[in-house]
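*Asks:* No letters, just coordinates:
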């Protein structure tokens, strides 16, 4: 049966060429969308490295364009005043909160001639780990024990540790800013976390480092307050929180947002491109389906005498139906095989990096194959049914 179908396909290769190209185009479109979605699904299942539940952020708007430097007393007054609220169970400070669009990067290296490691950085205080539920895999978090340290203490994630210190224990190691940062400043690793993805579930894993902030000892300030509130705290707390902040510093403005809201906005922002691409791909797929259906209809009509002859020599209606559908499946298989040969070059060459790893490629290939075979089946059903219902006498007299 397979050899017979292959011969029939080859004899009509000029007609089948356009069908195969249409199927190949549809497969490429579906593969692109499926790979996009599969990567998002893969990222969503990865651990974040922090717990955003019952956490709020407060952005300080001092109106000085960042020129004013806060001393340790400012941070201490804010911490003490906020902890007096019964709804607040933890207070920490950071350069920016999780799910923010902010990014600060630098290229770090162990020494002057060592390769650079591109790293995302954030300045935080000693209390952030407790507020966000960050768990250490090795070493410890910052503490007052680090006051006066010659090297600036940092906590890095596992990915950076493996890139910076391959095959070695990262805790206790030191590195410098490879971009020529502040001369004479080195960084000492005191702890390692398994993972931290500050921008949320759809962010790809990156090298990440927490820099310890010590008021009055660093060049700038950190102006985001991260609050851990008690479970069940509602948005009504925002008014009371703002009143307390105004009592502490009446000359400042404060932007208060639960991390759950920031998370929702971030997921919506990241998912919008996937939705738009899916809509465009669906429209293109419908157009391809119409073209495929029309081509199959025309081919079936042109083969009416052939079908009539087969019916006259004893072929059943079910056999005719099956032949039409299987021929279409064979064309689809040829187009899919060619598409896979072309697309497999992407993970092999690594041109798209981790975005198209082998897990994503396999998932996208399986999904795409399923969609194309389903599309082929739907497009072949009516032409096959019409061909199977032809009367041998009518078909043999067809002109």
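*Replies:* That came through fine. Every value quoted in this text rests on a predicted model; they were computed, and no experiment measured them.

*Asks:* can we go C-alpha only for contacts and neighbour counts from here?
*Replies:* Will do.

*Asks:* Look at residue 25 and say how many residues are nearby.
*Replies:* Using other Cα atoms under 10 Å, residue 25 has 18 neighbouring residues.

*Asks:* Figure out the helix or strand that it lives in.
*Replies:* helix 13-45 (DSSP states H and E).

*Asks:* Same question for residue 254.
*Replies:* Assigned by DSSP H and E, residue 254 belongs to strand 253-258.

*Asks:* What is that strand packed up against?
*Replies:* If you count contacts as 3 or more Cα pairs under 8 Å, 6 or more residues apart in numbering; DSSP states H and E, strand 253-258 packs onto strand 55-61, helix 237-248.

*Asks:* Need the winner for burial among these.
*Replies:* Mean neighbour count, computed with mean count of other Cα atoms under 10 Å, is highest for strand 55-61 among those, reaching a mean of 21.

*Asks:* The stretch 51-200 of the chain: helices as residue ranges?
*Replies:* In chain order, the stretch 51-200 of the chain shows helices spanning 72-83, 128-132, 158-164, with DSSP state H, counting those that start in this stretch as the criterion.

*Asks:* Got another one to weigh against that:
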């Protein structure tokens, strides 16, 4: 007998007992819906953990133009070496000290007050290479490094921003559109980031950091309004705020007490064809150390820096910068140097630990939910055994008119699979709806993947075959004489 004919017979039999069929499918529906919901909740939790780690910028490297001079280049009488926060003691580099202008011994930071010590001007004074050492070609080359996810070119300045008579002094960032992808913790309570088209045209559009926006416009929506930057009028297209508990907008903050314009616009305004910074993110937070070394090697090769010469740039990783805050300069190398592969240890292991904990919880929840699938499968077997008993005469007649044992086996197996698959598809729909509800109503992070849906569908089919095989086998083993004589 052909499979198509077997399907027709199976469907006809199920339609005759609609209530029985519906009740049997309920178990499968609940089981599949529960399993899919638990998988989506667990997967969403893992994704949320991963996003929080990346949102903190722990996979971020920032390359600054310019550097310090080496102690050897300073000549006799140089002060003791000071290692900047970005210095990697694992890489064989000479000790570095700050550049002093015209032999002046005073600390250029002595009278300069700033929220963050590492942002003081003396800490980034150009030394061996002037601060125009980074170019767009450098940024393009860094995109080719294995493990690099996004690269953003930037020009940095500071300026007075004016909204009529209201003025606020803020950091001025000229960035390309990739900066939005790099800063995963950014949220837009108002508007958007500037577009690629606006960047290419060098348009006068600006995105305000949340703190800067509050100082200029209060809590009002500033989108569509205009501000003045360096004598030019800019249209506000968005406001950036933080979506991570790790970063809170505050005064002096380099991300949120700042204004953002297209890099091409700021280069035109400042007549500055070179870059101040290049931001690089890695696909994995545990890959930062390896990529950092490749970035150093690539830029040194491109800039023609000899083996005994210092870098004409500084590479800062977020983890090293965080550990260096508040630490005396001559102790920075000790703090960062005693932990080989700092990012791998602190970030990769942290991420793996959180992922493992989340995976374990997902597996536990899914296992508990899978019990309902087993119950649903037993329900299918129970109904199919009852069906075989009720339809013994029908089986006998079919066998008497020429149906083979395998035809009867196929019919009842297809009935069991139909019950499981239809129940499973309804369960998938309910599981998706439950996940959406949890996301919108309870604010849980859920993630429904195509793999999870296919897995649920496959499990439904497998349960139909597994729990339907024994009743189908029982039906196929009935002889015409036994079947017709049973009633």
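*Replies:* Now that the structure is in, tell me what you want to look at. Computed from a predicted model, the values in this text were never measured in an experiment.

*Asks:* what's the TM-score for these two chains?
*Replies:* After superposition, the two chains reach a TM-score (TM-score structural alignment, normalised by the length of structure 1) of 0.56; 301 aligned residues with a Cα RMSD of 5.4 Å.

*Asks:* ok so, going back, the strand holding residue 254 of structure 1 vs helix 237-248, what angle?
*Replies:* 150 degrees (axes from the mean of the first three to the mean of the last three Cα atoms, to 10 degrees).

*Asks:* what comes up buried for strand 253-258 of structure 1?
*Replies:* 253, 254, 256, 257, 258 (16 or more other Cα atoms under 10 Å).

*Asks:* and those residues as TSV, adding distance to residue 152 of structure 1?
*Replies:* Listed next are these as TSV, based on distance: Cα to Cα, whole Å:
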residue	distance to residue 152 of structure 1
253	31
254	30
256	30
257	31
258	31
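
*Asks:* So of those, which two are at opposite extremes in space?
*Replies:* 253 and 258 (16.8 Å; Cα to Cα).

*Asks:* Looking at the helices of the stretch 51-200 of structure 1, which is nearest to residue 382 of structure 1?
*Replies:* helix 158-164 (54.4 Å).

*Asks:* would you list the helices of the stretch 51-200 of structure 1 in JSON lines and tack on distance to residue 15 of structure 1 and mean neighbour count?
*Replies:* Formatted as JSON lines, those follow (distance: least, Cα to Cα, whole Å; neighbours: other Cα atoms under 10 Å):
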{"stretch": "helix 72-83", "distance to residue 15 of structure 1": "75", "mean neighbour count": "15"}
{"stretch": "helix 128-132", "distance to residue 15 of structure 1": "63", "mean neighbour count": "19"}
{"stretch": "helix 158-164", "distance to residue 15 of structure 1": "53", "mean neighbour count": "20"}
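
*Asks:* Can you give the distance of stretch 287-301 of structure 1 from its chain's centre?
*Replies:* With Cα atoms, centre = their mean, to the nearest Å as the basis, stretch 287-301 of structure 1 stands 37 Å off its chain's centre.

*Asks:* got the residue ranges for the strands in structure 2?
*Replies:* Along structure 2, the stretches classed as strands by DSSP state E are 60-65, 69-70, 96-97, 148-163, 166-175, 186-191, 205-209, 226-229, 232-242, 258-262, 277-282, 313-317.

*Asks:* Take those and write them to TSV, including distance to residue 426 of structure 2.
*Replies:* Shown next, in TSV, are the strands of structure 2 (distance: least, Cα to Cα, whole Å):
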stretch	distance to residue 426 of structure 2
strand 60-65	44
strand 69-70	69
strand 96-97	66
strand 148-163	39
strand 166-175	48
strand 186-191	36
strand 205-209	46
strand 226-229	53
strand 232-242	39
strand 258-262	49
strand 277-282	41
strand 313-317	49
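
*Asks:* so which of those gets nearest residue 294 of structure 2?
*Replies:* Comparing the strands of structure 2 against residue 294 of structure 2 with Cα to Cα, the closest turns out to be strand 148-163 (10.2 Å).

*Asks:* Would you mark the buried spots in that closest one?
*Replies:* Using 16+ other Cα under 10 Å as the test for burial, strand 148-163 of structure 2 gives 148, 149, 150, 151, 152, 153, 154, 155, 156, 161, 162, 163.

*Asks:* quick revisit: got the helices and strands packed on strand 253-258 of structure 1 as TSV, with distance to residue 28 of structure 1 columns?
*Replies:* Converted to TSV, these look like this (distance: least, Cα to Cα, whole Å):
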stretch	distance to residue 28 of structure 1
strand 55-61	43
helix 237-248	49
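
*Asks:* Lovely, talk soon.
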